[in-house]
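sequence unknown, structure follows:
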């Protein structure tokens, strides 16, 4: 079964996103930061989508996206869920293959259609 990786250093946000996805019958794997996110991408071949924060300790989300492409050769779609709206950060994300940029707070009902679309691709 396809899984979604939720990466956020805030347990509150991570748990809320994961709970919403599970309520919509989706399988969820979580990580506390970008470093753990990369480990989860290596560990679980069934991850088909990543929802990731940008600002995290140990490894930020943009670095994780870049490393997932360059080091892991992973082409899983990534959506950034962040408080950041800086155009330079968005450009960096786009260059790393980020498919979407959602400004917090998380609005599950507003993006569930896009999530299903990315999982089906």
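Arrived safely, thanks for sending. Computed from a predicted structure; not experimentally measured.

from here on, contacts and neighbour counts on C-alpha atoms
Noted.

from residue 42, how far out is residue 92?
Distance from residue 92 to residue 42, counting by Cα to Cα, to the nearest Å: 23 Å.

my bad, residue 74
Distance from residue 74 to residue 42, counting by Cα to Cα: 9 Å.

pasting the second one now:
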């Protein structure tokens, strides 16, 4: 059974690129259009990894991470930020919220897969 990944981003093109990259490597991917949609889908399913953007309508990435970390099934699930934000203060906020790692857009598909393999195999 393939590992399952939830990708949360308000940019359809980014979601498509992430999904294409991950599915090509054999992962099962579910897309969410913003943080609230991501939280709803996370509650309804069980994912091995979550990718989230930071700047989204309805709920931003850091709020999503905090909400996920509050759910028993996501206490230890790897959560990676995939965002244009690269400032140290924002990264510190992400770590404090419970982010496992940080990737900056635009991303290199090979680098993305390396990180995924490192955190979930």
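Received, thanks. This is a predicted model, so every value here is computed, not measured.

mind checking the SS state of the residue nearest the centre of the second structure?
Per Cα atoms, centre = their mean, the C-alpha nearest to the average position across the second structure is that of residue 51, at 0.9 Å. What DSSP: H, G, I helix; E, B strand; the rest coil gives for residue 51 of the second structure is strand.

how near is it to residue 64 of the second structure?
11 Å.

so how far is residue 63 of the second structure from the aligned residue in the second structure for residue 95 of the first structure?
When the second structure is aligned by TM-score structural alignment, the residue opposite residue 95 of the first structure is residue 96. Separation of residue 96 of the second structure from residue 63 of the second structure (Cα to Cα): 11 Å.

with neighbour numbers in mind, choose between the two.
residue 63 (16 against 12; other Cα atoms under 10 Å).

part of a strand, is that one?
No. Counting by three-state DSSP, residue 63 of the second structure is not found in a strand; it is helix.

ok, now how distant is it from residue 109 of the second structure?
26 Å.

now residue 69 of the second structure
27 Å.

so the two - more neighbours on which side?
residue 69 (18 against 14).

buried residues in stretch 15-30 of the first structure?
Using 16 or more other Cα atoms under 10 Å as the test for burial, stretch 15-30 of the first structure gives 17-18, 20-21, 27-30.

flag every buried residue along the helix or strand hosting residue 95 of the second structure.
Here residue 95 of the second structure sits within helix 88-97, counting by DSSP states H and E. Neighbour-count burial for helix 88-97 of the second structure, counted by 16+ other Cα under 10 Å, picks out 91, 94-95, 97.
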